[in-house]
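> okay, structure incoming, though there's no sequence with it:
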């Protein structure tokens, strides 16, 4: 393992993050895995990179061993970055890439993209961990990253999973895997917090200037580039959380070190999509206080933005009180963008084109109706598309038929108010209300097959998830979760 196999790729390595200097990372090679094998690959992610369809099997690329941490491509500069953060609302101090390794940054037809291995072994920031990832969590992250992209939700991407018989101890002995993640940048709120809390203000400014120049150049023309950056991050985060809420996605671990400065969904761990609609649903079995419940995600994101604002205080050359006021004012972007973005998405989910008085109440009452009977979030919205032609399948989702009928009358009147045409509305709604999301039981089926050596279900499910708005060939992919799925638990242990 780790014997260099230096081969060039057809695209150039940029490695701009590495240019920030040794305060920001530790350069080291991956630990590698014995006798690696392919578990899954994403053709869509490879296309994003501009790679040929046969990239994984090309002998001159040796991609299996590179993406397992056993070899290198010419021009790579593997490194683990340092950051800090608040975990479950408590300052956790120094954290960092404990089991992730940034291979470098590639110049691609779709702009610069960083490649990162998750599960590539110990780093100086592993703390009490072993630096490894296991097969089950790697499959979940791979599938969800690509599913979210297909849903149009900002996210890091997943290029591939490699696996090995290397044993990894969690609650039981499992096998190791490595996910190759792709994003324009993996910089998090926690990177800024690290340098602010450790009083490395020169490094903090270097980080902020780097990020603005590379990823937010529009902020350069602002009166204060750092205030403009915070406002931009707040708006992007607002759009992201609105997208999560509208599709019923629960992140599970919204710590500040898991918040992307680009407004991407990052660090898929104990995530979940809602089945029955429960605003208080907690998808992380380890979240005993319910801090990251579905309904709390918008406020948690705002809390995290406050932590980022606090970290950016040293960047403003003015008294702390005045600087604080300016940065807090920048967070107003979140307070204005989030409700508007969420309302726009929910209005579209109900097939409404115009914005009319009373829409908020109609939508709120629809969500209350779903919550009262724990009606299936994804199926209910999908069936709502056929409300005009076939209302009974939707009505059957509600135990309180009288309450549904009363709401349905209001909905009919609202559709009539904008002269909605049922067939046209149904088509619109089916482009925003997915038929298929990565429910826990679907992921679990792929995991169990893979643990038995069959990776075909991962590939099949990936194809389904990449067309989430189409009716799947297997009706069960879009059906209610089976009874046994109620016992599935997802925690931070991965």
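Cool, got the structure. From a predicted model like this one, the values you see are computed outputs, not experimental measurements.
> from here on, just use CA atoms for contacts and neighbour counts.
Fine.
> measure residue 346 to residue 363 for me?
Distance of residue 346 to residue 363, computed by Cα to Cα, to the nearest Å: 7 Å.
> so residue 178: helix, strand or coil?
In three-state terms, and counting by DSSP: H, G, I helix; E, B strand; the rest coil, residue 178 is strand.
> that should have said residue 117, apologies.
Secondary structure assignment for residue 117 (three-state DSSP): strand.
> the more surrounded of residue 346 and residue 363?
The neighbour comparison of residue 346 against residue 363 (other Cα atoms under 10 Å) goes to residue 346, with 24 against 18.
> what's downstream of the host helix or strand of that one, the next helix or strand?
In this structure, residue 346 is located in helix 332-349 according to DSSP states H and E. Moving toward the C-terminus from helix 332-349, the next helix or strand (DSSP H and E) is helix 359-372.
> want to compare, so here's the second one:
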């Protein structure tokens, strides 16, 4: 292989410079007979990798954990990090990368991590492996979210192996190559705060601020307290992330503090789901018996998690008043961002939303519409796709709502709403409204039954559907006539799919 095609992750990562209290060096555990399942050209391009490298056996062996030594000749030192966290609202103590091993950091500042690469000191009795089923879901959803414009970790590659892994049944192993500017979570800060390791807590906060939030050093808000400004910035990023989740109908499923990114990324794709029929109280994780992470609870849970982060950072902020003030920004940023997202789905630009999210067009249109969708169990994605098409095809401002009335039982209530909507839409430029809706309402999301379809094919040895699904999800706002069925209503059997924390 030409040397120039090799990935440039030669230097030790900046996280590694924090010292041994933060991680353990270890080697991924090799798997037998690895093979490619899928790769993402989009992520490869983002990382600045030569695409030829992903076609080599060296890449296959490296991204399967079979060709990495400690330390490697080029300076890479694979490691697993330690963190703690609250799981389902209960302090769980020490956790950590139980099956994720970081290969290093690229020259462009991306951390590269193998998920499913074997046991680590933080596996807590687990085998450190991931199975093909859940790995396909994470690979595809990471890339789908990026294409939707939602902050997320990325997936470079997915490899498989005939190695048997015991879950509810015996399944085969797989490894996802995950990429992010940082994999640091709220739980990293909780870990050191809980142990009163204030030097380590400060070192971690300083690293993240200097690397990702440098503006917090000079901001004059919150009395110029860099750590309070940092907490506020994380709160605001998280608020905007949650607004995007809610607008697209995404359920995370396991919003533990150790699954919350300090960069406001969507991280750790486990029992996630995009809504089919709109149900505000939908619980996608069948392990969540109390419904803590129901769809409509996600914004409140995110704030609860931020409060835990605030408690962890309190020794650095050194002021309860400033800590609370930093967290309070979430309460204004989330509703404003959510209003913007939802009004965009209706073709109404941000400056038409009124001065407060709860007033004006949001209260007039969004709240009643969501109630209609919930009462009539309307498919969330299809409704907004059809509404977009109706506005695009409207003649002289007259919108044909029949395709939408066809999927709603209570037509009288919908007719009243559509009259109000038409009146509001008439106040903006229709072509601009149609364009805004086209960019805000995806035709394709990774529904559970679509994931299950490609998983079944892959389990039978056919990996082509994974790559085909990836191509569609990389362009979710396009029509893709050849795959029109993937934008249709889910089959009846989709309601029987149970997704849990098992992976």
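That came through fine. Quantities reported herein were computed from a predicted structural model and do not represent experimental measurements.
> picking that back up, elements contacting the helix holding residue 346 of the first structure?
In terms of contacts (3 or more Cα pairs under 8 Å, 6 or more residues apart in numbering; DSSP states H and E), helix 332-349 of the first structure is packed against helix 225-247, helix 359-372, helix 422-429.
> rerun that using 10 Å as the cut-off
For helix 332-349 of the first structure, the elements it packs on are helix 225-247, helix 297-312, helix 359-372, helix 377-384, helix 422-429, judged by 3 or more Cα pairs under 10 Å, 6 or more residues apart in numbering; DSSP states H and E.
> now the ones you listed as TSV including distance to residue 146 of the first structure?
Rendered in TSV, the data for these read as follows (distance: least, Cα to Cα, whole Å):
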stretch	distance to residue 146 of the first structure
helix 225-247	15
helix 297-312	22
helix 359-372	28
helix 377-384	18
helix 422-429	22
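> which stretch among those helices comes nearest residue 152 of the first structure?
With distances scored as Cα to Cα, the stretch of these nearest to residue 152 of the first structure is helix 225-247 (8.6 Å).
> matching residues in the second structure for the closest one?
Taking TM-score structural alignment as the measure, the second structure aligns residues 226-248 with helix 225-247 of the first structure.
> mean shift between the matching stretch and the first structure?
Compared with the first structure after fitting, stretch 226-248 of the second structure deviates on average by 0.4 Å (mean Cα distance after the TM-score superposition for the first structure).
> re the thing from before, buried residues, the helix holding residue 346 of the first structure. List them.
Neighbour-count burial for helix 332-349 of the first structure, counted by 16 or more other Cα atoms under 10 Å, picks out 333-335, 337-338, 341-349.
> what about the closest residue to residue 45 of the second structure other than its chain neighbours, distance to residue 132 of the second structure?
Sequence neighbours aside, residue 51 is the residue nearest to residue 45 of the second structure in space, at 7.6 Å (criterion: Cα to Cα, 6 or more residues apart in numbering). Noted for residue 51 of the second structure: a distance of 24 Å to residue 132 of the second structure, by Cα to Cα.
> between these two, point out the one with more neighbours.
Under the neighbour definition other Cα under 10 Å, residue 51 of the second structure and residue 132 were set side by side, and residue 132 has more, 27 against 16.
> so the counterpart of that one in the first structure versus residue 99 of the first structure, what's the distance?
When the two structures are superposed using TM-score structural alignment, residue 132 of the second structure falls opposite residue 135 in the first structure. Per Cα to Cα, residue 135 of the first structure is found 14 Å from residue 99 of the first structure.
> now residue 470 of the first structure
Per Cα to Cα, residue 470 of the first structure is found 36 Å from residue 99 of the first structure.
> kindly report the same for residue 360 of the first structure.
In this structure, residue 360 of the first structure lies at 44 Å from residue 99 of the first structure, with Cα to Cα as the measure.
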